[in-house]
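>>> here is the input, now give the coordinates:
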Amino acid sequence: MTKFIGTGVALITPFKSDLSIDFDALERLVEHNIENGTEYLVISGTTGESVTVTSEEKKALIKFIAKVNKGRLPLVLGIGGNNTSAIIEEIKTTDLSDISAILSVSPYYSKPTQEGIYQHFKAVAEVSPLPIILYNVPGRTSSNMLPETTIRLANDFENIIAVKEAGNNVHQYLELLRTKPDDFLILSGDDDLALGVALAGGSGVISVIGQALPKEFTEMIRLGIAGKAKEAYEIHFKLMPITGLIFSENNPAGIKAVLEALNISNSHVRLPLVEATDKLKNDIKLALAELAKS
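All right, here's what the predicted structure looks like:
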């Protein structure tokens, strides 16, 4: 449980100009996060463009990141979707020897009822050899996993240990914090709300901007968990402009533009996503310059 308190980052998948995976950039990104305080790494999440990464590429990403990481940080792997039987099969056939937990998104597109969501995760929990972090992101799935469904799952399955809540809904966060079992983790999936969630009793965040600015972001979250609001908000206010910019067009185009400006990777994305506009790239460079002065 303590492995996932603090800041996890949803790693991008860097691409070369021919859109093959840029493993050199990925190594720089992993080392950048390990060296600057990130608590754990998330592979093949939404920010990793998981829907346009092939199954063979996904295996290669897992193997490569585990090799670079060398056991230094816990690794979380995204295995989710709207085909329950396919998810079960992927869990059964994936080499999970280097993985500490599975991040599983609530079923998208199909728009199941709350009972359907419960039965989906029940089936997943019953076959998973690893702890499961639920992932609720209604803006992408078109289906909101309500707090009562999350808490029902938390109470019924010991290996469902946390939820990454990304509904951008303060009331829903507070309801989860109010009703959760003592040992269940509420993780923010909204970078802009992460500090408030931590101060209210949350256990941390799975962040997008954190992978670019891990030193600042992890310190902010640690201060928030410790209840040091004044110090934490000083960092939060400095990060607000860049955090807002990365989501202004699409994710991960925004964070890839930041990482390009930091000379860690480039800004290539796979269709149907397109790169950040020149205007956004310029705005990001200006925001990073201002942040460096503060």
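>>> CA only for contacts and neighbour counts going forward, please
Fine.
>>> please name the nearest non-neighbouring residue to Ile160.
Ile132 (4.7 Å; CA to CA, 6 or more residues apart in numbering).
>>> so Pro223 makes contact with Glu234?
Wrong residue type there; residue 223 is Leu, not Pro. No. Counting by CA atoms under 8 Å, Leu223 stays clear of Glu234, with 10.5 Å between them.
>>> these two: which has the busier surroundings?
Taking other CA atoms under 10 Å, Leu223 and Glu234 do not tie; Leu223 has more neighbours (21 against 11).
>>> before we move on, back to that, okay, now the residue nearest to Ile160: neighbour count?
Ile132: 26 neighbours (other CA under 10 Å).
>>> could you do the one 4 residues further on as well?
Using other CA under 10 Å, Asn136 is surrounded by 25 other residues.
>>> which one is it nearest to, not counting chain neighbours?
Nearest non-adjacent residue to Asn136 (CA to CA, 6+ apart): Glu165, at 5.1 Å.
>>> any idea how far the one you found lies from Tyr135?
Per CA to CA, to the nearest Å, Glu165 is found 6 Å from Tyr135.
>>> repeat that for Phe217.
Phe217 is 21 Å from Tyr135, by CA to CA.
>>> which of those two has more neighbours?
Taking other CA under 10 Å, Phe217 and Tyr135 do not tie; Phe217 has more neighbours (28 against 25).
>>> to check against the first, give me the structure of this:
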Amino acid sequence: MREALAPGVWGVVATPFQGSTLDLDTDSLARLVEHYESIGATGLTVLGVFGEAAALTAAERSLALEVVVEETRLPLVVGVTSLFTGTAVEEIRAAQAVAGDRLAAVMVQANSARPEVVIAHLNAIHQSTGAKVVLQDYPVASGVGISTEALIYVVQACKFVVAVKAEARRPVWPSLNCRPPSTSRCSAGWEVKGCWTSWWLAPPAP
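Next comes the predicted model:
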């Protein structure tokens, strides 16, 4: 049976910087995390595209995650910057070492337009780390465009995918055969939550 992320609002955490050298601003990061928890966020998404993860060194990513873990007990989805399986596994293991059982899932970008390539990538990641996956479709950041049909095919093949975060330049809802309110249901049976440009797909309740 497929698991899903806990329902509710998952705050997307920005990574603040300071000074002319753009050092990581850990105090501001801590306050942001505290704010999300104070307003009732279900969990946090850390080191995603909005979190500037691709611009951070491995040491900076680790430090940012350490700050988040110290400031909150909320479950975490941690972004993975690499499109390559080996380095993605290294990033995930580093996140697991810091977050431990607080790691609800890792957010992995689709690395190919070909669903069989994405499936092989995700299977290798899951087999190596045991991590649950939020599959991210963000062609502006990844440079990879994948059709909605291919995305659904990947999810159906990978039972450890607990959500999909779709931020495609095209509206995804026509291909999903659903209307674009804040919550709808697509033809694959998944619940679609979000706005016109960013969507979370959650598997149906058992």
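>>> overlay the chains and give the TM-score.
The TM-score (TM-score structural alignment, normalised by the length of the second structure) is 0.78; 189 aligned residues with a CA RMSD of 2.7 Å.
>>> picking that back up, next one: the residue nearest to Ile160 of the first structure from Leu153 of the first structure, what distance?
11 Å.
>>> what is in contact with these two at once?
Contact criterion CA atoms under 8 Å, 6 or more residues apart in numbering; residues bridging Ile132 of the first structure and Leu153 by contacting each: Ile160.
>>> in the second structure, what residue corresponds to Arg152 of the first structure?
Taking TM-score structural alignment, the alignment pairs Arg152 of the first structure with Tyr153 from the second structure.
>>> its match - nearest residue in space that isn't next to it in sequence?
Pro115 (7.0 Å).
>>> so that neighbour is in contact with Leu151, correct?
Yes. Taking contacts as CA under 8 Å, Pro115 of the second structure lies within contact range of Leu151: 7.0 Å.
>>> the second structure: strands as residue ranges?
Here the second structure has its strands, by DSSP state E, at 10-12, 17-18, 23-24, 43-46, 76-79, 103-109, 133-137, 161-166, 183-185, 191-194, 199-202.
>>> where in the second structure does the helix ranked longest in the first structure fall?
Among the segments of the first structure that qualify as a helix by DSSP state H, the longest is helix 229-246. Counting by TM-score structural alignment, helix 229-246 of the first structure pairs with no residue of the second structure.
>>> okay, buried residues for that helix please.
For helix 229-246 of the first structure, a neighbour-count test (16 or more other CA atoms under 10 Å) marks Ala229, Ala232, Tyr233, Ile235, His236, Lys238, Leu239, Pro241, Ile242, Thr243, Leu245, Ile246 as buried.
>>> returning to what we had before: counterpart of the residue nearest to Ile160 of the first structure over in the second structure?
Under TM-score structural alignment, Ile132 of the first structure pairs with Val133 in the second structure.
>>> one more: Val30 of the first structure?
Checking TM-score structural alignment: Val30 of the first structure goes with Val33.
>>> burial of its match, as a residue count?
Val33 of the second structure, neighbours per other CA under 10 Å, totals 24.
>>> so who does it touch?
Residues in contact with Val33 of the second structure (CA under 8 Å, 6+ apart) are Val13, Val68, Glu71, Thr72.
>>> quick one, which of the residues you listed are buried?
By 16+ other CA under 10 Å, these give Val13, Val68, Glu71, Thr72 as buried.
>>> please name the nearest non-neighbouring residue to the third one.
In space, Glu71 of the second structure comes closest to Ala30 once its chain neighbours are excluded; the distance is 6.2 Å by CA to CA, 6+ apart.
>>> distance of the one you found from Ala163 of the second structure?
26 Å.
>>> when those two are compared, which one has more neighbours?
Ala163 (25 against 18).
>>> would JSON lines of the buried ones among the contacts of Val33 of the second structure with distance to Val144 of the second structure be doable?
Putting these into JSON lines (distance: CA to CA, whole Å) gives the following:
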{"residue": "Val13", "distance to Val144 of the second structure": "24"}
{"residue": "Val68", "distance to Val144 of the second structure": "29"}
{"residue": "Glu71", "distance to Val144 of the second structure": "34"}
{"residue": "Thr72", "distance to Val144 of the second structure": "34"}
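>>> my read: Ile161 of the first structure touches Ile186, true?
No. Using CA under 8 Å, Ile161 of the first structure makes no contact with Ile186, being 9.1 Å away.
>>> who has more neighbours, these two?
Neighbour tally, Ile161 of the first structure and Ile186, criterion other CA under 10 Å: the higher count belongs to Ile186, 26 against 21.
>>> show me what contacts the more buried one?
Contacts of Ile186 of the first structure by CA under 8 Å, 6+ apart are Ala162, Val163, Lys164, Glu165, Tyr173, Leu176, Leu177, Gly202, Ser203, Gly204.
>>> which of those ranks first by neighbour count?
Greatest neighbour count in the contacts of Ile186 of the first structure, by other CA under 10 Å, goes to Gly204: 28 neighbours.
>>> what separates that one from Thr47 of the first structure, distance-wise?
Separation of Gly204 of the first structure from Thr47 of the first structure (CA to CA) stands at 18 Å.
>>> could you list which of the contacts of Val33 of the second structure belong to helices?
Among those, the residues falling in helices (DSSP H) are Val68, Glu71.
>>> now, among the contacts of Val33 of the second structure, which is nearest to Ala97 of the second structure?
Val68 (13.7 Å; CA to CA).
>>> the closest one contacts Ser28, doesn't it?
No. Using CA under 8 Å, Val68 of the second structure makes no contact with Ser28, being 11.0 Å away.
>>> and the helices in the second structure?
Along the second structure, the segments classed as helices by DSSP H run 26-38, 58-71, 85-99, 115-129, 139-142, 148-157.
>>> Serialize these to a markdown table and add fields for distance to Gly8 of the second structure.
Below are the helices of the second structure laid out as a markdown table (distance: least, CA to CA, whole Å):
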| stretch | distance to Gly8 of the second structure |
| --- | --- |
| helix 26-38 | 13 |
| helix 58-71 | 19 |
| helix 85-99 | 21 |
| helix 115-129 | 25 |
| helix 139-142 | 26 |
| helix 148-157 | 21 |
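>>> which among those helices is found nearest to Ser198 of the second structure?
With CA to CA as the yardstick, what comes closest out of the helices of the second structure is helix 139-142 (12.2 Å).
>>> give me the mean distance between that closest one and the first structure.
On superposition with the first structure, the mean distance recorded for helix 139-142 of the second structure (mean CA distance after the TM-score superposition for the first structure) is 2.4 Å.
>>> and Ala232 of the first structure, how far from Leu19 of the first structure?
Distance, Ala232 of the first structure to Leu19 of the first structure, by CA to CA: 38 Å.
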